[in-house]
Each structure stands twice: as C-alpha cells, then as structure tokens.
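1. predicted model, plus sequence, below.
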Amino acid sequence: MVPNMISLQIVCYIFSILSLRSWSRAELFTAISEVEPLLETHKRIIDDLDDYIQKEENRIIALKKHLSVYKQEHEKAMEDIPNYLGNPINAFTLIKRLTVDLDFIEESIKIGTEYIKNITMNHSDVKYPTLEDLNGAAHALTRLQETYHLDVKELAEGMLNGVTYSTPMSAGDCYELGRALYNEKDYKNSLAWMMVAINKFKEENKPYIFDEVDILEYISFAHYLLGDIKSAMAWTKQLLQLNPNHKRALGNIPHYQKAIREQEAKEKKQQRGDMGDDDQKHRSSGTGEISEYLKERQSYELLCRGEMDVPSEIAKRLHCKYLFDTHPFLKIAPIKMEYMYFQPDIVVFHQVMSDDEIKFIQESAKPRFKRAVVHDPRTGALTPAPYRISKSAWLRDDESPIVARVSRRVGHMTGLSLDTAEELQVVNYGIGGHYEPHFDFARRDENAFKKFHGNRIATILFYMSDVAQGGATVFTKLGLSLFPIKGAAAFWLNLHPSGEGDLATRHAACPVLRGSKWVSNKWLHQGGQELLKPCDLEYQAEAIIRQIPRPVPKTSR
C-alpha cells in the first residue's frame, strides 16, 4: 500500500469519527488555535490504529497457532486412525476443535468469517459435531477418570496410566471440559478441570475468548455448590483483586458471609450435641438400596481395572479343552474352549471369527449404526439411556452368507436351536463407551421379548477387536473380568433350568480407556429349546440365589 493510500485511509477514518460527533463550531482551519486540538485527536487516531493493528496481528498469530495444531493432529490421526480416535483425549479434543475452537476462530477473526461459513460449514458431504457431542465427550473423560482412578493433571498432559499417548490439552480444552461438566451439574469434576485450566492459562499466555476472571468465577461457585463456602469466599476475593467491579462476585460476598455464619452456628450446635430431631433423622438416613448400588459400583470399578480375581475354589477347577461333541461338524474342526467360571458356567470360545468375517460384518453395520437402546422395563419400548453409550446395528442371516455362517457357528458351539434367536447385533463403543451392570434376560415384571417366544436363555458375545486398555466384560456378582480377545466369543446361560432368571449373570461393559471396541451379540430364546434344554420341574424363585463364593481383591494377596 502506497503512502498516499494510507493517508487517505486515515483521513477517511478521521472523517468517520468526526461525522459521529456533534460539533458546536465549524471552520477550524481559520485559526491555528482551533486546529491545535486536532493534534490530540490525531494522537488518539494513531493510538487507536496501533491498537487495531496489534489486535489484528494477534488474531493472525492465534489463527496460525490453531492451524498448526490442526495440521499436526490431523497428520497424527491419518497415520493410524483407529488408534488415534481410540484415545479418548484425542477424540474429545477433536470434537472440541470442531465446536468451541471453531466458534473462537470466527469470533476472533472477523475478516473472512462469512467465507468460512459459506465454504466450510455449508458442505453437505462433511460432518460437524454438536455441543451435545462435546458434552458427551466431557462425560466420557470423567467416566474414565473415575472408573480407572486417573489423575486429572495427567489426563490434561495426554497421559493414561502414566504413559503419554496424546498432545497435552490446552487451557481452552480444560476450560471447555470444566464448563461442559458444570452445565451438566457435575460440579466436583468441573472444579477439578477448572483448577487445571487456571494453571495452564497462566503458563500459556495465549489469547482466549475467556480470561482468568471467568475461570475464577467457575471455581468459586463450584466450591459453593459443593458446600465449601469458605473456599468459595476465598476464590471470589481472588477474583475481585483482578476485577474489583465484577457485579456477580460483589453480589455473592454478602451471600457467602451469611452462609458461613449459619454454617458455623450449626457446627457449634452439633458440637454441643443440641441437634434437632430432623437433623438426627437426616444424619442417620440411608437406604439399603443406595448401599447395594454403591457396593456394586465399587465391585464394577475394581473389575474394570482388573483388580479382582475369582475365588480359589472356582479358579482351581478352571481348564481348557477342545469342544467337539455339540455338533457333528466339530469332530472335523473342534473349537478351543476355556472355562472362565462354574455355576453359572461362563466359557470363552477362541478363534471362532476370522479377520475377513469381522471386516465384512463391521463394514455392513457402519451405514446402519444408530444410538444403542435398552428396553424400558415399564413399557418394553426401546429407548436410549445414559448408562449405555454405544452405537449398534442389526444384521439378518438372509442378507449375507457370511452372517448366516456366523449364526450357524453359534448353533454348533452352544448346541442350542437358533429358531427364535435375535438377529446379529453389531456394536461399536464410543468415547469412554460403556454399558452399566444389567441382565440380558427380562425380569418377571418387565414387558419385553414377547415376539421372540420366551425369554433370553443364552448370550453369545463375539469380540471383534482387541482393546488396548479397558473395555472388559465384567460379572459383578462373580468377580470375573473378561478382557476382549479379537476373534473370541464369550457364552453363558441367562436362565436357571426352571426358566427363572439367573441373577448371578449380572454383567457390564467397562468404559473403553484406549482403543476401539467392536463386539457382536447373538441372543437365543427359550422357544425351540424344549428338547435341548428341558425345563426343571423344581420351581426356583427369582429371589433365591445360589451361594456364590466371594470374589478376591488382588491387593489382598
């Protein structure tokens, strides 16, 4: 740009400013004294232009940094897509880059925003995640953190169980993660991520759409919502040191002071033993149902981490053998069979699905994938649930000889009829994908499986991928963890001989910590099994559970 053009732009800029002002006098050129004030205006224009140019340069620098991160992460992803996306941190930051970061770019770089929208955001052949995806990824990271006892600081540095697998998260990543959890009212985990965010924010010194005050506000109010009012007060005062005129913080101070006084008065009252009946009732409350849930949750997490063993009286009876007597074909090609538990019998059949079969089934399922659903116990209708995070599709035997061959193999392995079996369900678990403890059979008061001629008598679960970390199938009553082995299949009966559901088969799919978990299920029903699995004449009430040996924590050895 030539100097004259710059001068012209300055003149136009001055004119635009002056045109917005209301002047009481005109003809400034007629007296030097009237022109002198323009030097101050000129200085202001220079300062404004300096500030504008500096901001534009900062915006370009910020854009270049984002572009550099995008390029680096994309190159890493394309080197090994399944392994890259199988890392929950990578998956979260990818979604975050395509939601919050993209908004930041548009907000920060005004020039070209319309071009970005028109060129990149209106294409019908590309997908963009939603804020719902971002919230889901945030919850997935929290689920992994809690289940596998991961340190938030290590997660933020791209580490899983002490091993670095991904690029460290930025202050913006941590802030958005904490914000998403806060909006979902998960204040405890939100606070943990905000604490990491503020430390990274001070270290990075990068431009963001938020500042230190924003982080401090989340930290202080999260403390308050968690009942730690004194800490909320301390963080609010720290906020006010940076911004003494912050309206919400100023309004919170007297509220916190009042709450602290009430809390201290209550503590003194408790120390004197002068508690009212309501306080005593509240203190002693706690139902057996909650207690049972917490016990199962503890067992579930221990099993997911592989920190429990089956009891010795069970373990010493476990063995492997070749299966050849459930179908004539197996006399030619016996199947490797490994007992994992007795009563209920849980076995793993090894090398029962080939790589080619797995690839075909995966590719056939992908176009049909939908959010996995569960049976509503009241209505029997299928509905999504937060305790089952995966996508699934159903494949019929008559649509492919490969699918039909896999189904026939189920009959060979189990010795059961497939006359009333369900279609092959193919499942891929997402970021931190899991399925909390459940039964495969329908309870007596549940309205399900009417069209399948009876309850689910048996489950066979094919593992179609290895999983680097996590993703085990665990039986919470038995203390048994089955970690995925590609090409293998787990099998168990869901019902007692009487037809009552076996409560000992309660199981769960643990969150996938690293990797991509593919499975397929074949559920067999009672119809057609009358001669193969005759019903026991002795009635067994569902409430009666056999005496199951207590699982053994590995740490006790």
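-> All right, it came through fine. Predicted, not measured: the structure shown is a model, and the values here were computed from it.
2. for the rest of this, base every contact and every neighbour count on C-alpha atoms.
-> OK.
3. what separates the residue most central in space within the chain from residue 386, distance-wise?
-> Note on the chain: the residue nearest the mean C-alpha position is residue 140, at 1.4 Å, using CA atoms, centre = their mean. Applying CA to CA, to the nearest Å, the value for residue 140 to residue 386 is 11 Å.
4. tell me where the stretch 151-300 of the chain has strands.
-> 159-160, 163-164 (DSSP state E, counting those that start in this stretch).
5. looking at those, which is closest to residue 545?
-> Among the strands of the stretch 151-300 of the chain, the nearest to residue 545 by CA to CA is strand 159-160 (38.7 Å).
6. neighbouring contacts of that closest one?
-> Contact with strand 159-160 is made by 150, 154, 165, 166, as judged by CA atoms under 8 Å, 6 or more residues apart in numbering.
7. and which of these is nearest to residue 186?
-> residue 150 (17.0 Å).
8. report the secondary structure state of the closest one.
-> coil (DSSP: H, G, I helix; E, B strand; the rest coil).
9. what's the local residue count around residue 153?
-> 16 (other CA atoms under 10 Å).
10. quick one, longest helix in this structure?
-> helix 32-79 (DSSP state H).
11. what's that helix packed up against?
-> helix 81-85 (3 or more CA pairs under 8 Å, 6 or more residues apart in numbering; DSSP states H and E).
12. got the buried residues for the helix it packs on?
-> Using 16 or more other CA atoms under 10 Å as the burial criterion, the residues of helix 81-85 that qualify are 83, 84, 85.
13. and here is the other one:
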Amino acid sequence: MECKLKTLLRCILTLLGTFALVHGNSQQQANHALSVASMPLLLDLETKLIDNLEDYANELEQKLQIFRSYIPVMRTENEKARLDAMSYLSNPLNGLSLIRRLHQDWFKWQGYMDQLVGTVQMRNFDGWRKDLPKKADLSDACAAIVRIQITYDLKVEDIIKGKLDGRQYNSSMSSADIFAIGHYLAKGKAEAEAVPWLQEVTQDVRVMKLLAECHIKQKHYTKALALLESGLKFEAYNADLQRLWNKTKNLIEIYQNNTLLDVKKLEDPMIKAYTLACRGLTEGSTRLHCFYNFNTTQFLRLAPLRVEEVGLHPYVVLYHDVLTRMESEELMELALSSLKVSGVYRVQGLAFKRMRTVKARWVGKETNDMTRRVTRRIRDMTGLDLTTSEFFQIINYGIGGHYNMHKDYFDFTSINNIKKSKIDKLGNRIATVLFYLFDVEQGGATVFPKSGYTIYPRAGTALFWYNLHTDGIGDPSTLHAACPVIVGSKWVMTEWIRELGQLFVKPCLEPSSEQ
C-alpha cells in the first residue's frame, strides 16, 4: 500500500510540475488569487487533473484486478498438483503445461509487473529466475509429447483433449501449449510433424505464417497460399506475410498449380517392429510356461522363486515378487538424492529422436543391508558370480521417458582402445537383470523387437536374460528398448553382470549352432 501511495504521489507531482511549466506565465499574468472571478478556470483545470489521476488510478486498479483474477486460477492448479505431485506430474500433459507455464507465462508476468509498481515482487522474481525452466526444458517437454504421439500412433486432437491411448484424463492442452509443440517441431525442421499441431491454433497470424512455412517446405503450396490469404485479411499491411504470399504465388506458377506429392521413405522394419511391440500388437513365443525355481542355489530349495518364461529366442524370463514394496521404496529414495541426466544424445537436432531420456544414479552393492540382500537375491535368481559385476543403476524416466533400441553387450568393433582395455578387465556383459520398482499406468514397456516380446512394468518383478551366446559372442536377438511412458513414473534398477568370475559358474561351450 505504501508503494502505491508513493507511486500516486509521484504521478501527482509530475502532472503538477508539467502544468506549472506550461501555464506558469499565464498564471503570473492572471493573478488568480487576486480575483475570485478568475478562479473557476482553475477549478476546470483541477477537474482535468483529477480526471487524469483517476484514469491512472483506474489503470492501477485494473492491473490489480487482473492479478486478483488470475491468482486463484493459478493457485487452484498448483494446489491440485501438490495434493499428489507424483500422480499429477506422471501425466505428460500436466508436466508439459507446468514447464511451459514456468518458461513462458512467468516471463510475460514479469514484463507486466515491470512498471513503477511491484518493485518488491520484481526483486523476488529475480531471485527465483535462476530456478525457472530454460528453453531446453521446454523443448524436452514438447519432444516428450511428440514421442508419445508418434510411438503410440495417437491423434493430435485426442492428446489436446486429454485422451491418451484410449483413456480420458482430466487434463487438456491450452492454445499456448499446442503452439509450443508446433513451434518446436517447425523450428526443428520437422514440418510434417508440426502441421497437425499448428492446425489446431490457426486463429493467430503468427501461427498462420509458421504453418504456411511448414506447408511450403513440404511443397504444399496451395495450402500455404490459403493460409497466407487468411492472415492478410487480419493484417493487410504485414510485410512478412505479403512477401511470403508473393513467393508462394510464384512457386505455384512454376509448378503449374500442382501440389507435389511427398515420397515416403521406406520405413525401417525394426522401427516398425519396435512401435508395434510398444503398442502391444505383436506376438511372442507361444511355448511358454510358469514354474518355481528350486535349483539355482541351495537357498531356493527353502524359498523358491516364481518364474514366467517370456520367450525362448532369446531366452527371457520374468521373476515375480522378487522385491518387496519396502525394498523398492528404499531403492527409489536412495536414488532421489542425486539423480543425474544419463545417456542423452540428439539425432538430427530433434529431441524426440534422442537415444535416451532418463535420470539415473549408480549405487554400490555394499551401500547398506538392503542392497546386500538384493545382491544375494540376484545370485539366487541367476546362479552367477556378482563379485566383479557393475554397480546397480537406478533409473527414473521423465515425461515420455524412453530408451531407444540397443544391446547391453559391448561391440568391440565400435569402441576405442581405451574403453576396450577397461572392458577387458571385467569382460563383456554376459547377462542383464532389470528390476521394476514401480507400476506404470500407461506405456513404458520393455520390448524385444526381433522377437516381439512386450513386458509391462510391474512393481517387484524382474527380467533376466543372457546377452551372450555360450561361446561369448554377442546375441543380436537381445536387441531391446524401453517404450515411452505415456502416464506414470517409471522406476527401474539394472544390474549388468560381467564375464569375469563366471569361469567355474558358467563355463564356455562350443560355438552355438544358432549363429
């Protein structure tokens, strides 16, 4: 309130000072104090000053009302999220909207606040500025939504309405959210992917221009021309739109009004197999059965483990109830303190084509009693020696989190001598154990594209497979991937077991006849 009074006082003094400079000479000549009859003119002037001041006060009040009207809306959404933060942020639409709001909306609020009032709030904002999401964070959030859309073949209009892979959620996307994705794709030279998004928000001239540019790059000149003509109806003197319209008109004449058809690239069969597996549209081995493992170690004779065969080529099994809920929670809590970005790579500059989008932490097997207990359990499951195996890697996936197709074993022909010397000390990764620590509501399956296996994350279960043939050569059929998470928070823990130490546990045999 004190700040507002000071602001109003400064305004009054400024206006009076200006009035004195303009009318000083006439006031001296009139001698208003000497004649009551001359003073009504001063009343007229005061009326103008008061009206002008009232206009200023109205603007301040209007600004205050705008703040008052938006704060409950923003607070309602924030409090809704804080009731169950993990559940709220597990929905990728909420995650995108949160990052976009913090990256875009708050900078707009800053500009609105940066006027004679709100100096205290501006200082507060400057103190929090460093904690706000950056441009890269918004790009990652946009990329996650696009990755989900492409992998699961979802319709843009369904995603916007909060319908994700057949399920309707109490979430939706604002026009600003939609445009953020379209803009990200268009500027990332993914015009074909940008068009369906931008078409949903064509009321804005800048959107029309961006969408027209996408159509031009795809040689859809007639569509581009129609958009530009619509934009010129709103802004007839927009020079950029006019130049782009002229360019498009010339291109149509060159190609004789024929829209060139896109030539689709042949789709990689493995990518197709991967997406089909993520959607649950493939069939794995039919020769499967469940059994109790009594034999790997003597301890299992007393406490056998439930095993489900996933497939035979490669041989993959799923262990049930090998982690308790308390153990899973303790592992997740252990990792939360220092999760770091792990294995992020860009392909063609597009974040939705990154190799991996996760954060992870390496945890030693001797960290505490619980990790030692889990280590013994892996020994019981696999029968392998873990003395020289790698640390546990605990991973949490983000919005649309995924891990593209890869093999866990090392390809010695594609790594440098330094890395090869380090690997030689422990040998190759003979086997993998993948624990699921938390249920995932939608998506996030582990898939083996060459075999059609699809395994959905269920808390307490663990996958086990060998990465190498019996002669130590890598098994290419173990190519696998983590599908994008649609809704949920996916937590896993991986244990890669090395060859060193397995000499007497699993001796090498003759080369496999399957190779």
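-> Arrived safely. Just so we're clear, the structure is a prediction, and the values are computed from it rather than from any experiment.
14. could I get the TM-score for this pair?
-> Remark: TM-score between the superposed chains equals 0.85 [TM-score structural alignment, normalised by the length of the second structure]; 489 aligned residues with a CA RMSD of 3.6 Å.
15. returning to that earlier point: and the residue nearest to the centre of the first structure, which of the three is it?
-> helix.
16. how about it, what's its match in the second structure?
-> Correspondence of residue 140 of the first structure to the second structure, assessed by TM-score structural alignment: residue 144.
17. same check on residue 237 of the first structure?
-> So residue 237 of the first structure corresponds to residue 229, using TM-score structural alignment.
18. grab the nearest non-local neighbour of that match.
-> residue 245 (7.5 Å; CA to CA, 6 or more residues apart in numbering).
19. repeat for residue 325 of the first structure
-> residue 331 is the one closest to residue 325 of the first structure (CA to CA, 6+ apart), at 7.0 Å.
20. repeat for residue 362 of the first structure
-> Using CA to CA, 6+ apart, the nearest residue to residue 362 of the first structure is residue 426, at 7.5 Å.
21. how about that neighbour, what does it touch?
-> 361, 362, 365, 392, 393, 394, 395, 518, 519, 520, 521.
22. show only the entries of those residues found in strands.
-> Judged by DSSP state E, the subset of the contacts of residue 426 of the first structure located in strands is 392, 393, 394, 395, 518, 519, 520, 521.
23. in the contacts of strand 159-160 of the first structure, find the pair that's most separated.
-> 150 and 166 (15.1 Å).
24. how many residues are close by the equivalent of residue 442 of the first structure over in the second structure?
-> Under the alignment (TM-score structural alignment), residue 442 of the first structure maps onto residue 410 of the second structure. Applying other CA under 10 Å, we find 18 residues neighbouring residue 410 of the second structure.
25. which element is residue 410 of the second structure on?
-> Secondary structure assigned from DSSP states H and E places residue 410 of the second structure in neither a helix nor a strand.
26. and it, what does it touch?
-> 428, 429, 474.
27. now for the nearest residue to residue 205 of the second structure once chain neighbours are set aside, how many residues are close by?
-> Computed as CA to CA, 6+ apart, the closest residue to residue 205 of the second structure that is not its neighbour in sequence is residue 231, at 5.4 Å. When neighbours are defined as other CA under 10 Å, residue 231 of the second structure has 24 of them.
28. on that earlier part again, can you find the partner of the residue nearest to residue 325 of the first structure in the second structure?
-> Aligned by TM-score structural alignment, residue 331 of the first structure pairs with residue 301 of the second structure.
29. what's the local residue count around its match?
-> Neighbours of residue 301 of the second structure (other CA under 10 Å): 13.
30. kindly report the same for residue 42 of the second structure.
-> By other CA under 10 Å, the residues close to residue 42 of the second structure number 12.
31. gap between it and residue 11 of the second structure?
-> Taken as CA to CA, the span from residue 42 of the second structure to residue 11 of the second structure is 19 Å.
32. one more: residue 225 of the second structure?
-> The spacing between residue 225 of the second structure and residue 11 of the second structure, counted by CA to CA, is 50 Å.
33. pick out whichever of the two has more residues nearby.
-> In this view residue 225 of the second structure and residue 11 are compared by other CA under 10 Å, and residue 225 has more residues nearby, 22 against 16.
34. okay, helices next: where are they in the stretch 301-450 of the first structure?
-> In the stretch 301-450 of the first structure, the helices defined using DSSP state H, counting those that start in this stretch lie at 312-315, 355-365, 401-414.
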